[in-house]
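Visitor: return atomic coordinates for the entry below.
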Amino acid sequence: MNNMKQKKIFSISALVVIAFIILIGGAFYLTLWAEATATEESEISAVLKREERTVFDPVLPSEHVSLPEDFRFHPNYQHEWWNYFAKLQDQDGHVYNVQWSYFRVAIDERDTRGWQNPQLFISHIVISRGSHIWREQRVARGGIGQAGMSNRPFRLWIDNWYWRALGTTPFPGQLEISTDTFGLELNTTTNGPFVVNGDKGFQVKHALLSVSSFSFSAPFLNVKGTITLNGQSISVTGSAWTQKEWGSGLIGEDQQGWDWLVFNLDDGRALTVSRYRQNGQVPHLFGTLSTRSGTVFNLTEKDFSITPMQVTSLANGRRMPLQWIVNVPKHGINLTTRISKSDMWQPFLIPYWEGPILASGSNEAWGFMQLTGY
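Guide: Take a look at the predicted model:
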């Protein structure tokens, strides 16, 4: 009799959990597809703002990024985000751009296993070649083995998508993505130093000190592997850029969104610049310039300017500044960007414009751009 009662209680609990997941998933997908009327503030802020009733570790200036230790999972913080950008070529010179993101957000601060685990995992993959684009998204709950991270050896996964390595860091490592229509297997190795952003990894992202994060990047990466498109396996080689960021509450109360551009310059330097926009205030600017020898320059609004030059209307009605001038006078950098494809709006659970860019001027450069809040 007790077993029957336990089974009945378990069944009711399971149904409640499933109903909750369906409700949350439905809300996400309503946001996802209601592009014509939804505002970016509700799409981005609803996920990245810190809830007052939750308690996560604060991002403090007294704490610093330590490598390789901080390749690990940071469950005490609300958010954790990996970005991987790659520019690849096949033997015929055709260019393939790869964008992969792996995002973790905690619904609350509980440390529980199973279906009550509060961690939500989201991963996106986008491959573009000329006017063609392939993309897919995976969403999973933590605590049930469907998604997660291990450190020894290093492994990120969601369903049958993996980043795995033999050691405790991602490099050398392999990104393996398989979908019903396309896939890839990319082996990535370092070709230069890791770069710690901000003040030893502590990066202010808002005029208020309370909105900050920890971050570091690997802008000097070599890639070799295969991309499978339309049933054809294509050997590719090229370069890549990876960034990891974590914190608690990455969006301020009045924040509209951000503009983030990363570049690999033809002289071997790597540049990243960000412009965080908020209502009633001038944008907050920050960036990092790094070299293969290990020299790192942290950039503030006094060191550079980033100016939108052209606004483009997308097919979904959004208007985006897709051309920019980036000027870093002290370091002799003046770049005018251009996009490869304008319609790179990514209609994911966390939606934004993201795609490859090229730049010319003081240097020739390739890179990627991410725009939110428009």
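
Visitor: going forward, measure contacts and count neighbours with C-alpha atoms only.
Guide: OK.

Visitor: okay, which residue is most central for this protein?
Guide: N83 (3.7 Å; CA atoms, centre = their mean).

Visitor: excluding covalently adjacent residues, which one is nearest to it?
Guide: Counting by CA to CA, 6 or more residues apart in numbering, N83 lies nearest to S101, which is 4.6 Å off, once chain neighbours are set aside.

Visitor: contacting residues around the residue nearest to the centre of the chain?
Guide: By CA atoms under 8 Å, 6 or more residues apart in numbering, N83 lies in contact with Q99, W100, S101, Y102, T242, Q243, K244.

Visitor: list the contacts of the helix or strand hosting the second one.
Guide: Spelled out, that is W100. For W100, the element it lies in under DSSP states H and E is strand 95-106. Applying CA under 8 Å, 6+ apart, the contact partners of strand 95-106 are 47, 77-89, 118-130, 355-356.

Visitor: check which element follows it along the chain.
Guide: Next along the chain from strand 95-106, counting by DSSP H and E, comes strand 119-129.

Visitor: what helix or strand does the residue nearest to the centre of the chain sit in?
Guide: Once you assign secondary structure using DSSP H and E, N83 falls within strand 79-89.

Visitor: just the strands in the stretch 251-374 of the chain please.
Guide: 255-265, 270-278, 284-290, 296-300, 305-313, 319-328, 333-339, 345-346, 352-361, 365-371 (DSSP state E, counting those that start in this stretch).

Visitor: between strand 119-129 and the strand holding N83, find me the angle.
Guide: Taking axes from the mean of the first three to the mean of the last three CA atoms, to 10 degrees, one finds strand 79-89 and strand 119-129 inclined to each other by 20 degrees.

Visitor: in strand 79-89, what's buried?
Guide: H79, E80, W81, W82, N83, Y84, F85, A86, K87, L88, Q89 (16 or more other CA atoms under 10 Å).

Visitor: show me which residues of the helix or strand harbouring R135 are buried.
Guide: Using DSSP H and E, R135 maps to strand 132-141. For strand 132-141, burial by neighbour count (16+ other CA under 10 Å) applies to R135, E136, Q137, R138, V139, A140, R141.

Visitor: hang on, the second one packs against V126?
Guide: Yes: between E136 and V126 there is a contact under CA atoms under 8 Å: 6.8 Å.

Visitor: quick check: angle from whichever strand in the chain runs longest to strand 119-129?
Guide: When the chain is parsed with DSSP state E, its longest strand is strand 212-229. Angle of strand 212-229 versus strand 119-129, following the same axes, to 10 degrees, is 50 degrees.

Visitor: second chain to compare with the first, below:
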Amino acid sequence: MRIKLGALLLMLLLSGCDDSASVEKGFAGLGGEAATFTPVVPGRVFSFPADHGPHDGFRIEWWYVTANLKDDQGREFGVQWTLFRSALKAAPEVAGWANQTIWLGHAAVTSATVHHAAERYARGGVEQAGVSVQPFNGWIDDWRFSGQGGDGLADLQLSARDKLFSYQLRLTSTRPPVLQGDKGFSQKSEQGQASYYYSQPFFQASGTLEIDGMTYQVSGPAWLDREWSSQPLTANQSGWDWFSLHLDSGEQVMLYRMRQKNGEPYLTGTWIDAQGQTQLLHAADIRLTPLDTATVAGRSMPVRWSINIPTKHLDITINALNPNAWMDLRIPYWEGPVRLSGSHGGQGYLEMTGY
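Guide: Take a look at the predicted model:
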């Protein structure tokens, strides 16, 4: 899933403007009632490229890219680029300062020894941030995720820059997007909270990455998550652990574990075969176990995991490339690249919140 941290931060920022965003109502207010916003219900028919753009009426939305990259010497890196949209009111966008939308950007780079992260904020309606389609263009300040033609997400440029890092990547894919959950209806709790959720897990990325003054030519697989909702959590859910995995076999896996203040975590995911066909994974299909922890920013974080999906003959161990991949932002969280070993090789990304 992608209940991403920008959504969390945005809801905290908005808590002074809207009682429904109170942080007591679930993790970061994401479990707060959203009666005036559009509900997420099963049976939506997705339409591309239109659904690559913003969705009026929903409270929370994001465009989230992660990439597992290597240079010609085999050195490993991770890149994150995220744009979040949060609506103060369930109303169509308007131009100018009367606009009721807040935008947030996160960008990060990770190596085995270094992790840098940055954030940007913007108000809607004044062209400082936004998303358009045909051609696709997402931006906040000079951070961009944009295409040149009308082919949706087939060929895109991704860029971000901060004091200690920058990257310029080209992302290409000939595959259509993949619907997560039940035909794009992604349930987050037993009580029925949900989002609309699709991914493009078949991107191939290449370009340049600069960290601390050193420039690298890099390439590797990338993953885009698109998700929107109005109330994606319950008041009882305290955080989540999210995995996106590129298997060397050509298959992909998405898993998430929604931790609860009381009771067992809500666990689900999607198996994506090499042809892009999906299968919804339920809690009974998945054995997800933290193995080892590291102390990161004064917190105990599970940076080594066991993942077993018996029906798919998957039995792997996940290790963080850099255990200190801490996003030291207004709302801190852990996100970074991971390595796979065991029945399958590969790489992926892990996000952990609420620790």
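
Visitor: would you pull the TM-score for this pair?
Guide: Here the TM-score for the pair of chains, by TM-score structural alignment, normalised by the length of structure 2, is 0.88; 335 aligned residues with a CA RMSD of 2.2 Å.

Visitor: follow-up on the earlier one: what span of structure 2 is the strand holding N83 of structure 1 aligned with?
Guide: Here strand 79-89 of structure 1 aligns to structure 2 at residues 60-70, judged by TM-score structural alignment.

Visitor: average gap between the matching stretch and structure 1?
Guide: Following superposition, stretch 60-70 of structure 2 is found to deviate from structure 1 by 1.3 Å on average (mean CA distance after the TM-score superposition for structure 1).

Visitor: how far away from the center of its chain is that stretch?
Guide: 6 Å (CA atoms, centre = their mean, to the nearest Å).

Visitor: ditto for stretch 66-81 of structure 2
Guide: 17 Å.

Visitor: with stretch 108-121 of structure 2 instead?
Guide: That offset, for stretch 108-121 of structure 2, works out to 15 Å (CA atoms, centre = their mean).

Visitor: same check, this time on stretch 324-333 of structure 2
Guide: Worked out by CA atoms, centre = their mean, stretch 324-333 of structure 2 lies 15 Å from the chain centre.

Visitor: where does I9 of structure 1 fall, secondary structure wise?
Guide: Using DSSP H and E, I9 of structure 1 falls in helix 2-33.

Visitor: flag every buried residue along that helix.
Guide: Those would be F28, T31, L32, for helix 2-33 of structure 1 by 16+ other CA under 10 Å.

Visitor: quick check, nearest of the residues you listed to E51 of structure 1?
Guide: Nearest to E51 of structure 1 among these, counting by CA to CA, is F28 at 17.4 Å.

Visitor: list the contacts of the closest residue to that closest one other than its chain neighbours.
Guide: With CA to CA, 6+ apart as the measure, L349 is the residue that lies nearest to F28 of structure 1, at 6.1 Å, once sequence neighbours are left out. When contacts are counted by CA under 8 Å, 6+ apart, L349 of structure 1 is found next to F28, Y29, T31, L32, E43.

Visitor: can you give me the distance of P351 of structure 1 to F28 of structure 1?
Guide: Distance from P351 of structure 1 to F28 of structure 1, counting by CA to CA, to the nearest Å: 11 Å.

Visitor: the aligned residue in structure 1 for P177 of structure 2: how many residues sit nearby?
Guide: Alignment note: P177 of structure 2 maps to F194 in structure 1; criterion TM-score structural alignment. For F194 of structure 1, the neighbour count with other CA atoms under 10 Å is 20.

Visitor: and F194 of structure 1, how far from G93 of structure 1?
Guide: 29 Å.

Visitor: one more: D254 of structure 1?
Guide: Between D254 of structure 1 and G93 of structure 1 the distance is 45 Å, computed by CA to CA.

Visitor: between these two, who's got more neighbours?
Guide: Higher neighbour count among D254 of structure 1 and G93: D254, with 14 against 9, using other CA under 10 Å.

Visitor: quick one, what contacts the aligned residue in structure 2 for that one?
Guide: D254 of structure 1 maps onto N236 in structure 2, with residues paired by TM-score structural alignment. Counting by CA under 8 Å, 6+ apart, N236 of structure 2 touches G26, F27, Q260, K261, N262.

Visitor: going by distance to W139 of structure 2, which of those wins?
Guide: Distances from W139 of structure 2 to the contacts of N236 of structure 2, taken by CA to CA, are shortest for F27, at 27.0 Å.

Visitor: just to check, the closest one is in contact with S238?
Guide: Yes: contact criterion CA under 8 Å: F27 of structure 2 and S238 qualify, at 5.1 Å.

Visitor: ok, W139 of structure 2 - contacts?
Guide: L83, Q128, A129, G130, V131, F145, S146.

Visitor: in PyMOL, how would I select the buried members of the residues you listed?
Guide: Entered in PyMOL, the line below selects the buried ones among the contacts of W139 of structure 2, by 16+ other CA under 10 Å:
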select buried, resi 83+129+130+131+145+146
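
Visitor: what's the most distant pair in the contacts of W139 of structure 2?
Guide: Pairwise over the contacts of W139 of structure 2, using CA to CA, the maximum falls at Q128 and S146, 15.0 Å.

Visitor: still on that earlier bit, mean deviation, the strand holding W100 of structure 1 versus structure 2?
Guide: Mean for strand 95-106 of structure 1 is 1.3 Å (mean CA distance after the TM-score superposition for structure 1).

Visitor: please report how far the corresponding residue of structure 2 for H132 of structure 1 lies from F77 of structure 2.
Guide: Using TM-score structural alignment, the equivalent of H132 of structure 1 in structure 2 is V114. Computed as CA to CA, the V114 of structure 2 to F77 of structure 2 distance reads 9 Å.

Visitor: contacts only, for the nearest residue to T174 of structure 2 once chain neighbours are set aside.
Guide: Nearest residue to T174 of structure 2, sequence neighbours excluded (CA to CA, 6+ apart): A154, at 6.1 Å. By CA under 8 Å, 6+ apart, the contact list for A154 of structure 2 reads L171, T172, S173, T174, R175.

Visitor: can you tell me which of those residues are in strands?
Guide: Short answer: those in strands (DSSP E) are L171, T172.

Visitor: do I have it right that P265 of structure 2 meets D241?
Guide: No: using CA under 8 Å, P265 of structure 2 is not in contact with D241; the gap is 10.1 Å.

Visitor: more neighbours: which of those two?
Guide: D241 (21 against 18).

Visitor: circling back to that earlier point, any chance of the contacts of L349 of structure 1 in JSON lines, with distance to F304 of structure 1 too?
Guide: Listed next are those as JSON lines, based on distance: CA to CA, whole Å:
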{"residue": "F28", "distance to F304 of structure 1": "37"}
{"residue": "Y29", "distance to F304 of structure 1": "39"}
{"residue": "T31", "distance to F304 of structure 1": "35"}
{"residue": "L32", "distance to F304 of structure 1": "35"}
{"residue": "E43", "distance to F304 of structure 1": "30"}
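
Visitor: having no further points to raise, I will conclude here.
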